Every structure is written in C-alpha cells, then in structure tokens.
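Enquirer: Predicted coordinates and the sequence they were generated for:
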Amino acid sequence: MTEAERFDLVLKSRRVVLPDGVREAAIAIRGEKIAAVLDPAKVPAGATVVDVGDAVIMPGVVDTHAHINEPGRTEWEGFETATRACAAGGITTVVDMPLNSIPVTTTRDALLEKLRAAQGRTFVDHGFWGGVVPGNERELEPLVSAGALGFKAFLVHSGIDDFPMATEADLHRAMPILAELDVPLLVHAELEGPAPAADAGDPRRYATYLASRPPVWEIDAVRRMVGLCRQYGGPVHVVHLSAAGALGEALGARAEGLPFSIETCPHYLLLAAEEVPDGRTEFKCAPPIRENENRERLWEALKGGAIDLVVSDHSPCTPALKLPAEGDFARAWGGIASLQLGLSLIWTEASKRGIGLPDLARWMCEAPARLAGIGHRKGRIAPGLDADLVVWDPGSSFLVEPARLHHRHPVTPYLGRTLRGEVKATYLRGQKIYDAGAFCGDPAGQPLLGRAPRG
C-alpha cells in the first residue's frame, strides 16, 4: 500500500477546530474513522484531497435534546424529516427524547419499537433517552441493556398524559438504580408553585403566559435535584435551563464535586420576552423565554462555564396545535422547532460577543457527546473517532425561509431572521451526506446503543 492509499479522503482547511485550538490542518479519513490530523504540507502525494480553503471544519454537531415523535405522532415530525434537518444543519448525531412518541420510551419494548421505526430512515447517527415515570423503576435496567443512553424525568406535567411527572417519591425509587447503572438523569426542572394561571389575564398576551411559570419554579426544582444528587451520587443533568437565578444552586453543587450539569437552548440565548409579540404562539415553550436581563446572565454563565452545553430542544407539532388564528398562549402547544438552525443561531449571537470557534465546538459538539456517553466516538476531531465533520462558512449569511427548512413543518419563531454561519457540507463517518443544499445518497444513519464505560 502506498502512502496515499492509506487514506480514502483528506479534508483540508485553513481553519480546523481541533481540541487544542483552531489552525490550518488536513484531516485524513480511512473507512469511517479519522486516521490522522496532518500538517497540510505532509499530505501524501496522490491522496484524494478536498480543500475547503477558509471555510471552517468542525466536529459534527451533537444534539442531545430533540423530540422526533416517531412512532405514533409522525405527523408532528419523524425520523426521516428530523434527520434531514440535522444533516442540513451540520448535526451528525441526535439523541431522541422519550416523548412525544406513542408509545413513550419508558419500557424496553417501547425502545425496540422506536428502533424499528428508525431503521433505514435516518440520515444521521442517533441515540435514545429512556423515561422515568411513576412505577417504571423495574424497566430502567432493561432499557439500559437495550441501549438507552440515560433517562429523562419531568417534575411538572409533561404536556401529554402518557408521560406523567415523577414525584419526589418516584425519584427516590429511580435514582439509586440509575446511580448503580452509572447513567445520567435528565430533568425538566420546574416545580409547580403559586403563580397566576396561564389564562388568568389576556391569553393572547405573552406576559400572561410568562407570569404563569415564574423563575422560582426552576430555582426550587434545581435545589431539589441538587439535594437528590448529593444523596444518591449519580449524574444529574438539568435540561433547557431558562431561569438564570437557578445557577447559584448548580454552582454550589459543582463546588461540592457533585456530578451536576446544565444545558440551555438557542431560544433562551437569542430571544427575549420583551420582543415576543402578543398572539405569536410559535414562541411558546416551557420553561418560557424570559427577559433580556435574564438572557444576558445566561450568556455570562455559558462563557464562564456554569452552563455546559447548548442543544436545540426541538419540540415540533402540527401547525394547528399552535392555534395561530386564536394566538392563545394558554392553550397552544408549547415547543420551539429549530433543529436545523442551531449552529447558525448560536454563531450569529456568539460572534457579536467576541466568542470564538473553540467555545462553539465545546458547547455544541464535545460536551453533548460526553453527556450521552459517546465521547469516545463523537464530538471531537481526533484520530480514532468517527469522521463526523461539518464544513461551514462563519461569514456567510442567509434568510430563514420556509422553503429552506427540512423539518416536517416550517413553523418556527426564526422565520424572517437573517443568520450568520451557513453549513456547506456535512460528513457522517467519512461520507458526505449533505452538500450545498442537496442530500447525498440514501439514509445511512446508525443507532448508538449504550454508553462507553467510564474509567
């Protein structure tokens, strides 16, 4: 074998985001893996080289918070449409939440049914979270054996009756099992307390909805989870943190050395309550989008390391469920669709704040892969890892239009916005799956079943 024949493909750029910084480099791929990261001057003569010039090559984005909703609610989304959106947005790995599919992923049989539904229909690699609900503690170990990467629980009503909230008693039963299995518990951290009802005022006013889910709900919930994390020792992860006031509790847990982590989402980092028009229910989510001052505190926490990662919380539905004609925030489905746009959304705002590419890769690639227990394969550009790569132009802008979006329904609060950072190409395990607006080949995504053992 000649030196050139050692590699199937070499991708070269003047801006490659590596674990130790951004520099000119050549990524040599053999089979599905990164074989080497080379000085461009040392690429073997005769190798197949793709030179992307000044475009950035970054690890494929890992989104560990998406509601794909198949089987059972495929009219809301589905594996094919969701993973097309992933590929177009530079996401090479997505982890599906245990709701709002039918059945919800709270038993081993439900996970196997979901695996069958995904087979042959996914454009990117994908994993699955299981669910903790009242009475399913005997299913937790079988779910892990079947490949669940961890578990999600709600401390308030989830929005659907077939995924009931976990009480403190339920968590006391589940958390020692999860600690023994060494898998994380992901928590929707709101504890319902005194607040005006969502329809107590004018339900078309966003301020009415915002008042119905005050920050203290999140603060109290995070405090409870810190205590339970301290008691049982297993990893706890707070999903989609909205209230910056809860960060003090989390930082206290970190200071104790507890395995406690936090994510936030693009909508909390880009949008502000003062800017949400009344009646525009595409902005409704839970926890809610809060005020501009809160948004700035989230950015400071993200930059300072108090928040670990940024993921989409893609939570779509059929357009009718958003009640666009009524504009009723009390009754409309809560959830924001943004799966394809995450990289561009965060870069648009981060670049204004002087934040660089390494931070972006850490928040959106490396840290989510570590949360899901797949950091041995995903999230970094390094020899031996999967050749999952996104090529994108940080200086290129585009308008968010319905025709551009690949998730099932083009309903999103970002329509009409101009974003910076355009994905040019996406590679999954060494194969190009997206190229300048076109998809390449048949769906080639594979399930990621089980976490890498720690140690």
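Expert: All right, it came through fine.
Enquirer: okay, CA-based contacts and neighbour counts for the rest of this
Expert: Will do.
Enquirer: Please enumerate the helices of the chain.
Expert: With helices called from DSSP state H, the chain shows them at 79-88, 108-118, 140-146, 168-181, 206-211, 215-232, 247-255, 266-270, 292-304, 342-352, 357-361, 367-371.
Enquirer: The longest one versus helix 168-181: what angle between them?
Expert: For helix 215-232 against helix 168-181, the angle by axes from the mean of the first three to the mean of the last three C-alpha atoms, to 10 degrees is 50 degrees.
Enquirer: Repeat that for the first one.
Expert: Here helix 79-88 points in a direction 60 degrees away from that of helix 168-181 (the same axes, to 10 degrees).
Enquirer: what residues are up against Glu70?
Expert: Applying C-alpha atoms under 8 Å, 6 or more residues apart in numbering to Glu70 gives the contacts Glu77, Gly78, Phe79, Asn100, Ser101, Ile102, Lys114, Ala117, Ala118.
Enquirer: can those residues go into a markdown table with extra columns for neighbour count and distance to Val144?
Expert: Listed next are the contacts of Glu70 as a markdown table, based on neighbours: other C-alpha atoms under 10 Å; distance: C-alpha to C-alpha, whole Å:
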| residue | neighbour count | distance to Val144 |
| --- | --- | --- |
| Glu77 | 25 | 25 |
| Gly78 | 23 | 23 |
| Phe79 | 27 | 21 |
| Asn100 | 27 | 20 |
| Ser101 | 24 | 19 |
| Ile102 | 17 | 20 |
| Lys114 | 24 | 14 |
| Ala117 | 16 | 19 |
| Ala118 | 19 | 18 |
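Enquirer: Would you confirm that Gly437 contacts Ala88?
Expert: Yes: if you go by C-alpha atoms under 8 Å, Gly437 and Ala88 touch, sitting 7.2 Å apart.
Enquirer: Between the two, which is the more surrounded one?
Expert: Each of Gly437 and Ala88 has its neighbours counted (other C-alpha atoms under 10 Å); Ala88 has more, 30 against 11.
Enquirer: Please name the residues that touch the more buried one.
Expert: Neighbours of Ala88 in contact, by C-alpha under 8 Å, 6+ apart: Gln340, His406, Val423, Ala425, Thr426, Tyr434, Gly437.
Enquirer: and with 10 Å instead?
Expert: 123, 339-341, 390, 404-407, 422-426, 433-439 (C-alpha atoms under 10 Å, 6 or more residues apart in numbering).
Enquirer: try it against this one:
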Amino acid sequence: MHERKIYSNRVWVENKLQPATISFTNEKIISIDFKKLDDAEDYGNAVIMPGVIDVHVHINEPGRTEWEGFETATQAAAAGGSTTIIDMPLNASPVTTTLDAFNQKLEASKGKMNVNVGFYAGLIPGNAPHLESLIGAGVVGVKCFLTHSGIDEFPNVTEKDLDEAMPIIAKYNIPLLAHCELYDTEVECDFENNPTSYQHYLASRPKKWENDAIDLMIRMCRKHNCPVHIVHVASAEALSKIEAAKKEGLPITAETCTQYIFFNAEDIPDGNCIYKCAPPIREKANNEQLKSAFASGVLDFITTDHSPAPPNIKEMESGNLKKAWGGIAGIQFLLTASWTALKNTMSLDQFIPLVTSKPAAFIKASTKGTIQIDNDADFVIWNPDAIDLVKAEDIFFRYKISPYIAQNLNGQVLETIVNGTTVYHNKSIQNKNKGQWLLQK
C-alpha cells in the first residue's frame, strides 16, 4: 500500500485542533508534521480527527439479519464517520451467551465489515460458567439487562446472577454493561388504553426505574469491585448517584445516547413509533442536565444504541407504541447529531474526545481514538460548520426508519478512512470490507 499524506488547518492531535500533515501506510500512522508538506492532500479547514467509535450498537446478525446485518450497519457507520463499532449480544439469534454462539457471529460478519467491529458477551441467568471462554475469545465486555430485554432468549438477571458473574468479570478487569431499569408496578399512567400516546409511554417507564437500577449496580460494583458501565443514561436524577460513586473511587463509567440529548419528550408526536426506545426520551429540562454531565465527567462518552427493526415490528402503520419494537436507528448520526445537540454547550475541543479517545479507552483499544505514530490509520474528515438536511436516500442502514430523517444536522462527513483505506467519500461507499475484528486478547 502506498504512503498517503493528508493535511488540514484543523487536525485533532495532542488534544487540540492544529495544522498538521498525517502520513500513513500499511494501516498505520507513520508520521505527523505540524506543517503542510508539499505532496499532501489539502483538506483546508475541514476537521481531520480519529475515526468515531460507537461502543453500543445492535447489528442483529446472525438470525435476525432481516432487521439489519453487518453489511448495511457498517456501511452506515462509515457514512457517519464511525470507524469502529461494538456489537451487542442480543437481537442476534442465537444470542451471544456461549462460545459457540460467538463463533457463529464471527462467521456471519466475515466479508461484511466496512468498519472495525468488536463484540460484547451476554450475561443471562445460568450462563456465568460460559463467561471465561467468551472473555478468552476476545469480547470487550459483558452486557446484562435488569428488566425484560424485549427478546425472550435474553432474560434479565437478578442480584443472585450478578453475585455469581461479577467476580469472574472482575478477575479479567473488563466492564459489565447494564441496562438499568428495575420494573416496578407502580406507574401513574393508563398506557393500556392510550397505546399511541407518547406521554403515557413516557410515564410507563419512569425515572424511578432507572434510579433504582443504578443504585443496585453501584452497590454491586462496590461489593465485587467489578468494573460497571451504565448504558444509555436517560434519567438526570441518576447523575448525582453516578457522580458520588465515581468520587468514592468505584470503577464505574456511564454513557448517554444521541437521542437523549437531541430530542425532547415535549416535541414527540403521538402515534409515531420512530421515537420509541427504552429508557424513553425524557423531558427537555431532564435532557439539558444530561448535556451538562459531560463537562463534569459524570457521563463519559456518547453512543447510539442503534436498534433497528422492520416497519411492521416498529408498528409504523398503527402507531401503537405499546406493541412497537423499542429502539432508535441512528448508527449513521453519532457524530453529526451529537455535535448538533451539544454545539451550544461545549466547544469542538471538548466534544471530540466524547466520540473518540474516551470510548477507545473504555474498550481498551490503545491504537485507536487518538492520532499518534503507530496508531491505526482510522480517520474521519468532516466539516462541523456545514448544515446537512438528512434525506432517506442518504441513509445506508437497512430500513429508512429514523427520527433523524428530515432533521438539519450540523456537520457533514466528507471522507471516512478505515485502516488506511477510504471507505466512504462523496456520499458513497468506495471500498468495501476494510474493517477488522477488534478482539481483546
């Protein structure tokens, strides 16, 4: 592979945007010059930064490939500037709770990785004996649910299951990721008789469910000294609990997702299931608190929790929120929609680590997330100042069902480079299957 040199006035190197030329070959960065070299491609004022890392996506292959699949999901990731994604253990069938199931998933991804792909194992009741073999095979973490996952073959765990599994996970110092909602029958709504009402859906999964579950995970983290990661924090009431746990020195991290900072419950129409996810998108005042939790470090980074489904399962015609699959298709918009949501509350310099170096550190991907010599040549070149209207035909994931369609987003992805090769450029996929497995040995 020949050496390539790219220059911009705004390259994210050494934690700041500055003029630089990056030279790379054979999938690695070989030199960084803080000036324009004569033979470098000049990207002007576009931002060159490490490829975005989305550590929370559902690709649904094998077994539910008609919902998404590696081919479309990784193209969409590349189109959005993401060069590495981590796939969740459920929505695939079989779910990734045994080594055999994990090997089936690896096999299913071959020849379809347009970005780098890592994997989580699943923790369900009774599969703790399988965890060591899954960890040995290279998963970067273990995921569990504290409430029904929506998939019957991926049941939620109890405190007893956590007591059994957390010492094993702690031994290998990888994170246990928890979907934090604890089902409590006391809810003040009549969702049963108002199945198309967003406000009734919101009330059916109150903040208390999240708060109680996060309390439980903090207690279990303290008990077992096992790294715990709270996925998709939506309740701002839980932020103080996470903050206190971090101050105590517990190995705890937390994320929120683009949808929880981009959309607000007040603006969501009834009978439109594209907005349904769990936990639900909450009120504007709540979501403003989530935004400010990045500055304090209470929330560590941003993910999409891309969870697509076909139109019938999403109840697109009926608008029945009670029956609809809960999940937002957003893998293509981690960079641009998150920047749009946060640009008035933070600088680009504060934003960039939330989608690059911080998620890289979380999955211990030491050669990703920063531009330095010998690191992987994964880059996104984008214009954060351009405004792009999202059109269905520009979307690469399988079903063009997404709340981001028809939104004006700040930021235009010009080019995505994966392992030294341009995968996305000029609104099209240029080179396929340039991704690699990200296995943590």
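Expert: Sure thing, it's come through. None of these values were measured; they are calculated from a predicted model.
Enquirer: export the contacts of Glu70 of the first structure to JSON lines and tack on distance to Ala41 of the first structure?
Expert: Shown next, in JSON lines, are the contacts of Glu70 of the first structure (distance: C-alpha to C-alpha, whole Å):
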{"residue": "Glu77", "distance to Ala41 of the first structure": "46"}
{"residue": "Gly78", "distance to Ala41 of the first structure": "44"}
{"residue": "Phe79", "distance to Ala41 of the first structure": "41"}
{"residue": "Asn100", "distance to Ala41 of the first structure": "50"}
{"residue": "Ser101", "distance to Ala41 of the first structure": "50"}
{"residue": "Ile102", "distance to Ala41 of the first structure": "54"}
{"residue": "Lys114", "distance to Ala41 of the first structure": "47"}
{"residue": "Ala117", "distance to Ala41 of the first structure": "46"}
{"residue": "Ala118", "distance to Ala41 of the first structure": "42"}
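Enquirer: hey, what's in contact with both of Gly437 and Ala88 of the first structure?
Expert: Listed as contacting both Gly437 of the first structure and Ala88 by C-alpha under 10 Å, 6+ apart are Arg404, Val423, Lys424, Ala425.
Enquirer: right, and the third one touches Val391 too?
Expert: Yes: applying C-alpha atoms under 10 Å, one finds Lys424 of the first structure in contact with Val391, separated by 5.5 Å.
Enquirer: Translate Thr264 of the first structure into the numbering of the second structure.
Expert: Aligned by TM-score structural alignment, Thr264 of the first structure pairs with Thr256 of the second structure.
Enquirer: neighbours around that match, how many?
Expert: A total of 24 residues lie near Thr256 of the second structure under the criterion other C-alpha under 10 Å.
Enquirer: these two touch, right, it and Ala234?
Expert: Yes: look at Thr256 of the second structure against Ala234 with C-alpha under 10 Å: they come within range, at 6.7 Å.
Enquirer: shared neighbours of these two, anything?
Expert: Overlap between the contact sets of Thr256 of the second structure and Ala234, as judged by C-alpha under 10 Å, 6+ apart, is given by Leu290.
Enquirer: neighbour-wise, which of Lys424 and Val391 of the first structure wins?
Expert: Val391 (25 against 20).
Enquirer: residue in the second structure matching Ala221 of the first structure?
Expert: By TM-score structural alignment, Ala221 of the first structure lines up with Ala213.
Enquirer: What of Asp96 of the first structure?
Expert: Under TM-score structural alignment, Asp96 of the first structure pairs with Asp87 in the second structure.
Enquirer: again, but for Leu302 of the first structure
Expert: Checking TM-score structural alignment: Leu302 of the first structure goes with Phe294.
Enquirer: mind listing what its match touches?
Expert: Here Phe294 of the second structure is in contact with Glu255, Thr256, Asp300, Phe301, Ile302, Leu342, Thr345, Met346, Gln350, Phe351, Leu354 (C-alpha under 10 Å, 6+ apart).
Enquirer: Touching, the third one and Phe362? I think so.
Expert: Yes: between Asp300 of the second structure and Phe362 there is a contact under C-alpha under 10 Å: 9.0 Å.
Enquirer: Mutual contacts of the two, please.
Expert: Common neighbours of Asp300 of the second structure and Phe362 (C-alpha under 10 Å, 6+ apart) are His229, Thr253.
Enquirer: more crowded one of those two?
Expert: Per other C-alpha under 10 Å, whichever of Asp300 of the second structure and Phe362 has more neighbours is Asp300, with 21 against 18.
Enquirer: that older thread, name only those of the contacts of Phe294 of the second structure that count as buried.
Expert: Glu255, Thr256, Asp300, Phe301, Ile302, Leu342, Phe351, Leu354 (16 or more other C-alpha atoms under 10 Å).
Enquirer: Now those in TSV, please, with extra columns for distance to Glu14 of the second structure.
Expert: Shown next, in TSV, are these (distance: C-alpha to C-alpha, whole Å):
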residue	distance to Glu14 of the second structure
Glu255	24
Thr256	26
Asp300	19
Phe301	19
Ile302	21
Leu342	22
Phe351	14
Leu354	15
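Enquirer: Among these, which are located in strands?
Expert: Glu255, Thr256, Phe301, Ile302 (DSSP state E).
Enquirer: Report the two of those separated the most.
Expert: Greatest spatial distance among these (C-alpha to C-alpha): Thr256 and Phe301, at 7.0 Å.
Enquirer: which one of the ones in strands among the buried ones among the contacts of Phe294 of the second structure is nearest Pro280 of the second structure?
Expert: Using C-alpha to C-alpha, these come closest to Pro280 of the second structure at Thr256, 11.9 Å.
Enquirer: ok, how many other residues are close to the equivalent of Phe379 of the second structure over in the first structure?
Expert: Matched across to the first structure, Phe379 of the second structure falls on Leu389, judged by TM-score structural alignment. Burial of Leu389 of the first structure is recorded as 30 neighbouring residues (other C-alpha under 10 Å).
Enquirer: Equivalent analysis for Pro443 of the first structure, please.
Expert: Residues near Pro443 of the first structure, counting by other C-alpha under 10 Å: 18.
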